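Colleague: build me a model:
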Amino acid sequence: MKAAALLLAGGMALSACASDETSGGTASSGSAGGSASAAALKVGLAYDTGGRGDNSFNDSAYLGMENAVNELGGELRDLTPNEDASNRPELLSQLAEQGFNPVIAVGFAYGDIIGDVASEFPDTTFAIVDSSGVGADGQPLGAGNVTGLQFAAEQGSFLAGVAAALKSTANHVGFVGGVETPLIQSFQAGFAAGAEAAKPGITVDVKYISPAGDFSGFADPARGQIVAQGIFDAGADIVYHAAGASGGGVFTAAAASGKRAIGVDSDQYETVDDPAQKAVIMTSMLKRVDNAVQGFITDFSEGSVTGGSDIVNDLSTEGVGLSYTGGFIDDIKGQIDEYATQITSGAITVPTAP
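Modeller: Alright, predicted model coming up:
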């Protein structure tokens, strides 16, 4: 499959498109040239909380869809949930009803409803980022027409923990999670394990912006700043966030404190607009949602998607990793690479839960 191969490529430059309002959420649509055989390709994407403009998770998913449509030709449409994200099922149904196929749900929050929607549209192929195409009972979701696009985020976060520990002069680092869920706890677990491996006895403070079930923690930069500031005030000199758009607040707190931060999902040194925020981002844990989405769409266009299964992107496929933009961690790259080799060889098993 090309999904794995595409994990080795793809730029992270983000581009804008026109937008308008449609029932069920904010939508933007466009088309791109391509071969005549791909002209019928219509790709739909439903965002996680906050939608476009988070400089992270959602933007990366859009980039993957945009790259695929630019390469293959066809049409794209993206929809954003309402403020409380209660209309997630309607967004997926709307895209399927309008003939978009495949339809991609961005975020594990769609996991509870995508199976029901997929059952209603058995001729539509669905994918879900950060969740599984298989239910807790081991049976394929929907009509066997859902593919999970998953990531070994704990592995990339382990390397982020290594980098934080090696660069910390305070022997004290921190983690800010957007919402306290098992997925985000896997980022926490990997980060803490990596920090401890690189510098035994290091202090790792952990705080979450919102509890399980309250997804506002992914779209509240003001609260992210307050939470991160508390960690910096307690003595940490580097904070890693897995908090979506709220990460902007973490960067603001780092800048105000004269400290450092670690971004997530995208190379946030490249994606943030604020020079003050950019200056404090020493690295980002890359979760290549863009490549996973692009690879899935490419596989779909070639007829090689079967559904009822998962594609796992990890260090071995370069589906996760660290950015080196800005040169802040170039001097410890050799040590980071050694830990990465131990993970891919199986010598280190990274925990997925705190």
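
Colleague: all contacts plus neighbour counts: C-alpha atoms, from now on.
Modeller: Noted.

Colleague: so A261: helix, strand or coil?
Modeller: For A261, the assignment made with DSSP: H, G, I helix; E, B strand; the rest coil gives strand.

Colleague: run a quick neighbour tally on it.
Modeller: Using other C-alpha atoms under 10 Å, A261 is surrounded by 29 other residues.

Colleague: isn't it right up against F251?
Modeller: Yes - at 6.2 Å, A261 counts as touching F251 under the criterion of C-alpha atoms under 8 Å.

Colleague: return every residue with contacts to both of the two.
Modeller: Both A261 and F251 are in contact with V280, I281, where contact means C-alpha atoms under 8 Å, 6 or more residues apart in numbering.

Colleague: how close does the closest residue to K259 other than its chain neighbours get to S266?
Modeller: Distance criterion C-alpha to C-alpha, 6 or more residues apart in numbering; nearest residue to K259, sequence neighbours excluded, is D237 at 5.2 Å. For D237, the distance to S266 equals 22 Å [C-alpha to C-alpha, to the nearest Å].

Colleague: could you do A243 as well?
Modeller: 12 Å.

Colleague: who's more crowded, those two?
Modeller: A243 (32 against 28).

Colleague: which helix or strand contains G178?
Modeller: strand 172-179 (DSSP states H and E).

Colleague: please provide the structure for the following sequence as well, for comparison with the first:
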Amino acid sequence: MKKILSTIFILLLLAATAWAKPPVVGFVTGSSGLGDMSFNDMAYGGIRKAQQEFNFKLIILEPRKTGETTLKDFTTLADQSDVIILLGAQHQELTTQVAGIYPDKKFIIIEVPIENVANISSAVFKQYEGSFLAGALAGYVTKTHTIGFIGGAEVPAVQQFEKGFRDGAEYAAPGTTVLVEYLSPAGDFSGFNNPKKGYKLAMNQYGNNADIIFTVAGLTGNGIIEAARRSGKYAIGVDSDQDSLAKGNVLTSMIKRMDIAAYEELKDIMKGKFSSGPTYYGLEGDGVSLSEMKYTRDKISDEILKKIDIIRKKIIKKEIIIKKDQYE
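Modeller: Purely as a prediction, here's the structure:
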């Protein structure tokens, strides 16, 4: 009996001392950096929660003014870190490259799936599902039968938002016109960091009869939401709950719980439970969702809200079929 208790004690002691000294976590933000009140800030909240619980040192790397992170930046950070967590599709190739250089270090990338690399874990959101709901809501609420979509860069992750938004609007209100614009082409991530241009594009779409615009553009979205406020129209926020940025003019926000994903991924590593490959977050389990709409709920009928809830349940039950490649 004493031997068994002794063995258990040793195992517990080893688990508690898995890190001989406080680990170092390197955090690489998306192109617009912290303070965007969206993509980056949402994930940062989860990282800070993990830091408070596990007491690791945090080093933050924000991309240069060009919105890019260089290989040198990345390897310098990896030299100093035990774990590296990165945001955004822009870091997909660099993550795979640097993970090969540092096989003994753990990498977490949030937004894109990376498979079959032993030291990379990825958190992927079924943004198509949440965007489908946002599009359905816009289809039910629009009075002009014209809505808009403005994306930061023309990359697959943002195009999935666009597709879900279009399909949701068509499901709710067939024939709805969707105006679509991107600030920058694939490979150029500066479109996530240009509120002035976002404002101009939004005002142009509102001038072309759109009364609701879905912004998937990071910090640029703040300019789009300001355009909604000034024009008396609606915007739809993204990633975090942005409803309070223009109370009454943000119809809803399509929330991606990157805070939960970042926290859970870091918690597993700190407890020695690292698992490579992608983990998916969707409507089931509230990995993605619409906001509470507390500033606009009085403008949306109970009938519409019931329809949105029915659609949500149908997606979860797979009664509305969504192919895997629509959110990858």
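
Colleague: TM-score for this pair?
Modeller: Superposed pair, TM-score by TM-score structural alignment, normalised by the length of the second structure: 0.88. Supporting alignment: 305 aligned residues with a C-alpha RMSD of 1.8 Å.

Colleague: circling back: give the aligned equivalent of the residue nearest to K259 of the first structure in the second structure.
Modeller: Taking TM-score structural alignment, the alignment pairs D237 of the first structure with D211 from the second structure.

Colleague: check I184 of the first structure too.
Modeller: Under TM-score structural alignment, I184 of the first structure pairs with V158 in the second structure.

Colleague: how big's the offset between the helix or strand containing G334 of the first structure and the second structure?
Modeller: Element membership for G334 of the first structure (DSSP H and E) is helix 333-345. By mean C-alpha distance after the TM-score superposition for the first structure, the fitted helix 333-345 of the first structure averages 1.1 Å away from its aligned residues in the second structure.

Colleague: what's stretch 199-212 of the first structure aligned against in the second structure?
Modeller: Aligned by TM-score structural alignment, stretch 199-212 of the first structure falls on residues 173-186 of the second structure.

Colleague: circling back: run through who's touching the helix holding G334 of the first structure.
Modeller: Here helix 333-345 of the first structure makes contact (C-alpha under 8 Å, 6+ apart) with Q155, L159, V162, A163, L315, S316, I348, T349, V350.

Colleague: which among the residues you listed end up buried?
Modeller: Among these, those classed as buried by 16 or more other C-alpha atoms under 10 Å are Q155, L159, V162, A163, L315, V350.

Colleague: show me the contacts for R260 of the first structure.
Modeller: D237, I238, V239, F251, A254, V280, I281, M282.

Colleague: and with 10 Å instead?
Modeller: R260 of the first structure makes contacts with 164, 167-168, 173, 232, 236-240, 250-251, 253-254, 277, 279-283, as judged by C-alpha atoms under 10 Å, 6 or more residues apart in numbering.

Colleague: the helix holding G334 of the first structure: which residues count as buried?
Modeller: I336, Y339, A340, I343.

Colleague: for that helix, grab the matching residue range in the second structure.
Modeller: So helix 333-345 of the first structure sits over residues 305-317 in the second structure, by TM-score structural alignment.

Colleague: quick one: L79 of the first structure is in a helix?
Modeller: No - under three-state DSSP, L79 of the first structure sits outside any helix and is assigned strand.

Colleague: residues near it, how many?
Modeller: Counted with other C-alpha under 10 Å, L79 of the first structure comes out at 28.

Colleague: wait, it sits on A85?
Modeller: No - judged on C-alpha atoms under 10 Å, L79 of the first structure makes no contact with A85 at a distance of 11.4 Å.

Colleague: give the intersection of the neighbour lists for the two.
Modeller: Shared contacts of L79 of the first structure and A85 (C-alpha under 10 Å, 6+ apart): G25, Y47, D48, L91.

Colleague: any quick ChimeraX command for the buried ones out of those residues?
Modeller: Listed next is the ChimeraX selection for buried residues among these, using 16+ other C-alpha under 10 Å:
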select :25,47,48,91
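
Colleague: take the shared contacts of L79 and A85 of the first structure and keep only those in helices.
Modeller: L91 (DSSP state H).

Colleague: which one of the shared contacts of L79 and A85 of the first structure is nearest A192 of the first structure?
Modeller: D48 (26.0 Å; C-alpha to C-alpha).

Colleague: done for today, thanks.
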